[in-house]
Structure formats: C-alpha cells, structure tokens
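Participant: Next one to model:
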Amino acid sequence: MVNQDDPRVLRTRQLIREAFSDLLQKKGFDSITVKDIAQKASINRATFYAHYEDKYDLLEEITEQAFHKMYPEEVMNANEFTDEICSQLIILTYNYIVTFYKICGWDSKSIGTIVDEKIKKMLQETIGNIFLKDKTFRMEDNINTKIISAMTCSAIYGAAYSWFRDGKNDQTDLLLDIVRPYIMNSLNIYRNIDE
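Facilitator: From the prediction side, this is the model:
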C-alpha cells in the first residue's frame, strides 16, 4: 500500500490526474486505456495500478475532488438550509455540470452516467448533513432525512441539468428564481412551525 502523504505519491497521482484530464479532452473516456494514461503521465502501468484500481476509480476521485473544490465555505459549514444555501447548491451543481460537459462532451454516455451518479450522491449527502444540523426541521428519523434529501437533490440536479441541456447558460438568475422557491416551499412542510 502506498503512503498517501508521501510527496512522491502526491506528485505521481497529480501526474496521473493531469494525463487523464488531458486525454479526456482529446480522446473521450470510452477510448482511453490505462496504457494511454500511463504513457501520457510518463509512468508504467504497474505504477498506475499502485494508485488506482482502473480508470473508473480514477474518474470517481477526480469527480469528487473537483466537486468539493467548488463548494463554498458557507455550504460546508451550514447549520441551516436557508435560501442562500439553496441558491449556492443550485449554482454549484449547475456550474459543475457545465464544466464537466465542456471537458468531456456529450458523446460519452458511460462517463456521464458515472459522473452524474457520483455528483448526485455527494449532493444528497451534503444536503442530508445540513438537514441533520438544521433544528428548524422536524425529522422523526434518519429515513425521513434521507428521503427528503434525495428529493431535494433530485430537484436541484434535475433542474440544473435540464437548464444546461436547454442552453440557457447565461440565465442562471432565472434558474434560481424558478428552482429555489420550489424547493424552499416544499421544505416548509417539514419545518417546525410555532403554533
């Protein structure tokens, strides 16, 4: 097992990620092989396999790192699901989709499915963590939190993806004006309301 904190390991992993990203733009995911990545990174295949199981494992790591880098600090530290947090999650998700498809294009269905599922999972976890800290929600148990997080995630991701596919790239304010009230009004059903 490699020491993840060793500067040589970090450098090698960075070379692999950069080679992979470059190849994605030129070849597309489906036609990239581990041999291609290793050659581009100037390493041998055994070195690649010392760091990653396969190109899918590498893709998941890159997806996760890129998505987390885009998280505003306010979202990471949120204790309440406010209008502002909702807006930031919508824009974050939309911007990630735009960035991903600019790099990879529409032609790779397998990579799109993998990345979409990974992003949805991370978005749902983020929303769920905020709901668990938000004292204004009356969630009887973790099952409720998980289901409501999944529904909120689906609304955000579905709207952002649809907005991108419809080519409304310069109208993110309108996206927020449509999606945020829908989500926040839906969530009000689960808020503790003083009677």
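Participant: okay, CA-based contacts and neighbour counts for the rest of this
Facilitator: Fine.
Participant: moving C-terminal of the host helix or strand of D116, what's the next helix or strand?
Facilitator: Following DSSP states H and E, one finds D116 within helix 109-133. Going down the chain from helix 109-133, the next helix or strand is helix 142-165, by DSSP H and E.
Participant: Give me the residues contacting that following helix.
Facilitator: 89-91, 93-94, 97-98, 120, 123-125, 127-128, 131-132, 139, 169, 175, 179, 183 (C-alpha atoms under 8 Å, 6 or more residues apart in numbering).
Participant: Here is a second sequence; please produce its structure as well for comparison:
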Amino acid sequence: MTTGTKVDRRILKTKEAINKAFLELFSEKEFEQITINDIADRANVNRGTIYLHYTDKYDLLYKCIDFHLSKMFSSCTIHVNLEKDDFISEQKPIFKYFEDNFLFFSSMISNKITSLFQERMLSFVKSSIKKNLDQSTNQTIDKELVTQFNASAFVGIIEWWIQNKMPHSPQYMAEQMWDLFKR
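Facilitator: Next up is the predicted model:
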C-alpha cells in the first residue's frame, strides 16, 4: 500500500485563485505593472498568502509557465519519425491543450515577457524531441541541428496560430504540421 502526501484542498483552491487572478491581470496589462497587491486583491487573499506559495511575481510567472508546459508535454511527446496517422494523433492533443488554455498562451505570447516564455517552451520542445529522436535519422545531418530545426518550427507555428486567434482546428494544425515536417 502506497501512501502519498495529499495536498489540502484549501491550498489547491487558493493556488488556483492566485493563478487565475494573475492570468487575468497578465492579459490586461504588462507584467511589470502587476503587483502582488493586485494579485491578492483579484484573488481575494492576503498578500502573505501569496508569499506562502511564491517568492515573488517572477516565481509565480515561472511556475505558471512550467506548470502549463509540463502538463502539456507530460501526456504528449514529439516524435520526428512517425507515420502520418501516429504523428497526427500525437500532435492533436498538444494543439487541443493550447486551444483549451488560449488565455494563458495568448497572454504569454502577446506580453513583453514573450522571450522568456518562448525560451522555456523551446527548451521543453527540444527536450521532448531529443528524447524521442529516432536513431535511424540520416547520419549526415547533425542530430542537434535536427532538434533545433524541428523545435523552432514547432514553436513558430504555435506562436502564429495563437497570435492569429487559432483560425484552424487542432486536427487541421496537426495535419499541416505533418505535411510541413515531411517536406
């Protein structure tokens, strides 16, 4: 019998309220203009409560980014050498996650803090590709270059899709990614 530590539901609700308040504020104004007081007021908690969970607003931002990227990539991997149907079925949940969390991702991309988010997302994508890079990849092409190329292309497409308010379905985007990567 395994015993795991259970997180108090009140703590989870408090963190959710803080994150929701932060995200709403982040979508309304620049990161530098957001204060801990703003977040506390919007979340209906005391400043001290925020400091129990986060060092400062930067810590909150980093944890928020890491949470979303980790959650997205924990259930989805990015393989480079797959058959079409397998590739699309792997990519569709990633696009669906972006679609379901549009407010978060659009805020990250449209805010001045974009380069931080882009760097972290690129790092997550490269890590996923490196883990799954097939050994049969063309030996004349450097695996690091393959990883960088695919990760940059993927992040660029995601940014375009979000900035344009997701004009296509996750299914369509996954299919297009297949076509692009296979060229």
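Participant: Restricted to buried residues, select the contacts of helix 142-165 of the first structure in PyMOL.
Facilitator: Buried residues within those, by 16 or more other C-alpha atoms under 10 Å, are selected in PyMOL with:
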select buried, resi 89+90+91+93+94+97+98+120+123+124+125+127+128+131+132+139+175+179+183
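Participant: What helices and strands are in contact with the helix holding D116 of the first structure?
Facilitator: The contact analysis (3 or more C-alpha pairs under 8 Å, 6 or more residues apart in numbering; DSSP states H and E) places helix 109-133 of the first structure against helix 55-70, helix 142-165.
Participant: which residues does the aligned residue in the first structure for F124 of the second structure contact?
Facilitator: Aligning on TM-score structural alignment places F124 of the second structure opposite M122 in the first structure. Residues near M122 of the first structure by C-alpha under 8 Å, 6+ apart: E64.
Participant: Kindly recompute the last result at 10 Å.
Facilitator: M122 of the first structure is in contact with 64, 67-68, 128, 153, counting by C-alpha atoms under 10 Å, 6 or more residues apart in numbering.
Participant: is it possible to export the residues you listed to TSV including distance to V115 of the first structure?
Facilitator: Shown next, in TSV, are the contacts of M122 of the first structure (distance: C-alpha to C-alpha, whole Å):
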residue	distance to V115 of the first structure
E64	9
F67	10
H68	13
G128	20
C153	15
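Participant: burial of R165 of the first structure, as a residue count?
Facilitator: 12 (other C-alpha atoms under 10 Å).
Participant: cool, Q33 of the second structure as well?
Facilitator: 10.
Participant: Which residues are in contact with it?
Facilitator: 25-26 are the contacts of Q33 of the second structure under C-alpha under 10 Å, 6+ apart.
Participant: From I162 of the second structure, how far out is it?
Facilitator: 23 Å (C-alpha to C-alpha, to the nearest Å).
Participant: Burial check on W163 of the first structure, number of neighbours?
Facilitator: 17.
Participant: How about V155 of the second structure?
Facilitator: V155 of the second structure has 17 nearby residues by other C-alpha under 10 Å.
Participant: And for the one 3 residues further on?
Facilitator: As a burial measure, I158 of the second structure scores 19 neighbours (other C-alpha under 10 Å).
Participant: Which position in the first structure pairs with it?
Facilitator: By TM-score structural alignment, I158 of the second structure lines up with A160.
Participant: From K27 of the first structure, how far out is its match?
Facilitator: With C-alpha to C-alpha as the criterion, A160 of the first structure and K27 of the first structure are 26 Å apart.
Participant: And for K69 of the first structure?
Facilitator: On the measure of C-alpha to C-alpha, K69 of the first structure and K27 of the first structure end up 25 Å apart.
Participant: contacting residues around K168 of the first structure?
Facilitator: K168 of the first structure neighbours (C-alpha under 10 Å, 6+ apart): 162, 174-175.
Participant: Done for today, thanks.
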